[in-house]
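# Quick one, structure for this:
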Amino acid sequence: MTQSPHNQFATDYLNQVLSPIGLVKTRYEIPEPVQEIDIYFTPNATASDDLLSLGLLGRFAQTPALFEPFGDAVTPDQIRDCLSKLFHLHVKLDQRAKQENRSLNEEELPRLWILIPTASASLLEGFAALPDEQNWLSGIYFMPEFYYTAIVVIDQLPPTPETRWLRLLGTGQVKQQAIDELSALPNDRPKTIQRGMRQGIQAGQRLIINNVLRTRLGDLTPTLAALVTPLSALPPQELTPFVLKFSQLENNAAGSQQAQHFIVENLLKIRFGELDAQLLARVTPILQLPPQELSQYLSQLSQISRDQLLERFPEASPSTSP
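Next up, the predicted model:
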């Protein structure tokens, strides 16, 4: 099944963040009929400290869980499709337990968390999904007990440290605020969580860059697509000027060329400071690298010295970018 850009980002992000604390199965298939669950998660028995560091997302992950993220408001049919996957999986687990001559423990049944940016009152009412603010934060709506399902409306979650990992799956300013908060966290968390956090933020920024460029330019050239990966690794404050520049591009070949030169020039500027004629002359040769090599080279730019760069492209002649 083809995933939307947001769905692909959300699946990758949850995989990176949850894999240090349990078993993650992405696009998990349920046969007869074949259906795919975006994330099927089973926690490790020893992951309690890491779960706490993930706030509300960690609380969701204390027990077996299915995560179905959406980038837009959902329809009743989409909710029913999610419920169908859950119930088919419950049946499959019950059948497996019987084959093993044991009773299925209720705690083994995964709970479904449907993650959506917004939801209408009629949608929530139609599924009898109600808040439980005595035990949970606002923005979480629980279906009746034996449905094992909750709808999490990301943009309704309070902007607190406990929700930041989930708000990264929101939209617009909600997502950006979460990225800024996560980037500012101290590096005193477990290394696995730090790595998951960093990869999650980069996945979010990659989605933002792709969306802006595609909105302005349509389909990206292989070279421009290759430049997204090194860009997504930048701290959010360094990424902002790039996004502003992209929003001003014309939708034509010249716009793509301008974007490519702007990205490489400014990545070099971040690494080496103001560019002299020698470094400016290397922009075009760098862009002539095959896309995969280009992406890898610029991703490693922080480890490359000026002399190494000049040596790598010795034939470059002084020029200026368009």
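# Could you use CA atoms for every contact and neighbour count after this?
Noted.
# Contacts for the one helix or strand Arg164 maps to next, please.
Counting by DSSP states H and E, the element that carries Arg164 is helix 164-167. Residues from elsewhere that reach helix 164-167, judged by CA atoms under 8 Å, 6 or more residues apart in numbering: 54-57, 154-155, 157, 159, 174-175, 178, 181-182.
# starting at the chain centroid, how far to the longest helix anywhere in the chain?
Using DSSP state H to define each element, the chain has its longest helix at helix 191-217. Its chain's C-alpha centre and that of helix 191-217 lie 6 Å apart, by CA atoms, centre = their mean, to the nearest Å.
# one step back: and the contacts of helix 164-167, which of them are buried?
When the contacts of helix 164-167 are checked for burial by 16 or more other CA atoms under 10 Å, the buried set is 54-57, 154-155, 157, 174-175, 178, 182.
# Could you also give me the structure for this next sequence, so I can compare it with the first?
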Amino acid sequence: MTRFPYDQFAKDYLEELLQPLGKIETSKTVPAEIREIDVYFAPSSQPTTDTIQLGLLGQLAEKPALIEPFRNAVKISEMRSCMNKLFYIIADIERQNKRDNIPTQEDDLPKLWILSPTASTTILDGFKASLDEENWGAGVHFLGDYLKTVIIAIHQLPCTPETLWLRLLGKGRVQQRAIEELEALPQNNPLRDKAIDLLLSLKTQIEIRQNPEEEDKELLMNLSPIYLERLAAAEQKGRNEGIQEGRNEGIQQGRNEGIQQGRNEGIQNERRIVIENLLRARFGALDDELEAIIQPLLALTPEEFSPLLIQLSREELISRFIR
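Got it, this is the predicted structure:
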């Protein structure tokens, strides 16, 4: 997978999970030569239980943070680039404090968190990173205090509920196991739904790309059960609504028709969402012509419409379904 789809997923994912804890900015702009910060987070002054629910991710969000997630193992040059962004932000804070005649407290300055699927001994030794397992556990490597930089090697994190929300940003078997653990969470867990929605959006982004890499195919395979679960849930919801509709009418015929109608509507609604997501991912906003092909596409099964939406051009789709 190219870097962009994963980047967007990681930013959206971190924004969705950290939003209840404080103020969050994605793609925060800094001078052109420094480029952008992926995620800039400032914690709320009011404590919240969401911090505990997020485990290790919530722990790092207890103080101001720059978060830079990487799909592939972070490189030396990328480390330096991220640290350059951090030092720019710190210098800007110090300038503002000086103008306002406020002393700068080291503890109030943001810390840089590098989220890397793996971290080589070359990287860790070269930056003199060290562990603090008593407070942070395995896989969390700290640079010197005044460098304010931490490398989280996701593949080294223990497989515990506290690390789940970071392991979902890993790769390969690590991410696969995290997805399985996510599925196993209670259905009423609000973080579960948020994460699954974003993972299915990532699935859509991958599906519309030509010639996906092997690891992309593995990720699609891992996400397929979640997609099928959502379809089944939509069908069950429609069935339940149909039963309730029939019960309220008090007529057996209405009940039977309501069951079938609810089942069909649930399936159709879920398929419409999938079709709209695929169209938006490929062609941007839905105009009148694209809206017009949705209804005929709904007559097809997901196995039939998915390859058409991925392979055909806009003109081919319009020509096939409305001309």
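# TM value for the aligned chains?
Comparison of the two superposed chains (TM-score structural alignment, normalised by the length of the first structure) gives a TM-score of 0.66, and 252 aligned residues with a CA RMSD of 4.0 Å.
# still on that earlier bit, quick check: which helices or strands does the helix or strand following the helix holding Arg164 of the first structure pack against?
Where DSSP H and E defines the elements, the next helix or strand beyond helix 164-167 of the first structure is helix 172-183. Counting contacts by 3 or more CA pairs under 8 Å, 6 or more residues apart in numbering; DSSP states H and E, helix 172-183 of the first structure packs against helix 164-167, helix 191-217, helix 236-246.
# Next, the angle helix 191-217 makes with helix 172-183 of the first structure.
Helix 172-183 of the first structure runs at 150 degrees relative to helix 191-217, counting by axes from the mean of the first three to the mean of the last three CA atoms, to 10 degrees.
# Give me the mean deviation of helix 172-183 of the first structure from the second structure.
Superposed on the second structure, helix 172-183 of the first structure shows a mean distance to its aligned partners of 2.2 Å (mean CA distance after the TM-score superposition for the first structure).
# residue contacts, Leu200 of the second structure?
Contacts of Leu200 of the second structure (CA under 8 Å, 6+ apart): 223, 226-227.
# hmm, 10 Å instead?
9, 206, 220, 223-224, 226-227, 230, 274, 277 (CA atoms under 10 Å, 6 or more residues apart in numbering).
# What are the buried residues along stretch 66-84 of the first structure?
66-71, 74, 82-83.
# Most neighbours of all the contacts of Leu200 of the second structure, which one?
Ile206 (23 neighbours; other CA atoms under 10 Å).
# residue in the first structure matching it?
Aligning on TM-score structural alignment places Ile206 of the second structure opposite Asn211 in the first structure.
# related to what we said a few turns ago, how far does the helix holding Arg164 of the first structure sit from the chain's center?
Using CA atoms, centre = their mean, the offset of helix 164-167 of the first structure from its chain centre is 11 Å.
# for stretch 82-98 of the second structure, same thing?
So, by CA atoms, centre = their mean, the centroid of stretch 82-98 of the second structure is 28 Å from its chain's centroid.
# can you check stretch 187-201 of the second structure too?
9 Å.
# same thing with stretch 309-323 of the second structure?
Worked out by CA atoms, centre = their mean, stretch 309-323 of the second structure lies 30 Å from the chain centre.
# what do you get for stretch 222-240 of the first structure?
For stretch 222-240 of the first structure, the distance to the chain centre is 14 Å (CA atoms, centre = their mean).
# Show me which residues of that stretch are buried.
Under 16+ other CA under 10 Å, the buried positions of stretch 222-240 of the first structure are 223-236.
# want to throw those residues into JSON lines with distance to Leu275 of the first structure?
JSON lines is the format used below for those (distance: CA to CA, whole Å):
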{"residue": "Thr223", "distance to Leu275 of the first structure": "22"}
{"residue": "Leu224", "distance to Leu275 of the first structure": "21"}
{"residue": "Ala225", "distance to Leu275 of the first structure": "24"}
{"residue": "Ala226", "distance to Leu275 of the first structure": "22"}
{"residue": "Leu227", "distance to Leu275 of the first structure": "19"}
{"residue": "Val228", "distance to Leu275 of the first structure": "22"}
{"residue": "Thr229", "distance to Leu275 of the first structure": "22"}
{"residue": "Pro230", "distance to Leu275 of the first structure": "19"}
{"residue": "Leu231", "distance to Leu275 of the first structure": "19"}
{"residue": "Ser232", "distance to Leu275 of the first structure": "22"}
{"residue": "Ala233", "distance to Leu275 of the first structure": "21"}
{"residue": "Leu234", "distance to Leu275 of the first structure": "19"}
{"residue": "Pro235", "distance to Leu275 of the first structure": "21"}
{"residue": "Pro236", "distance to Leu275 of the first structure": "22"}
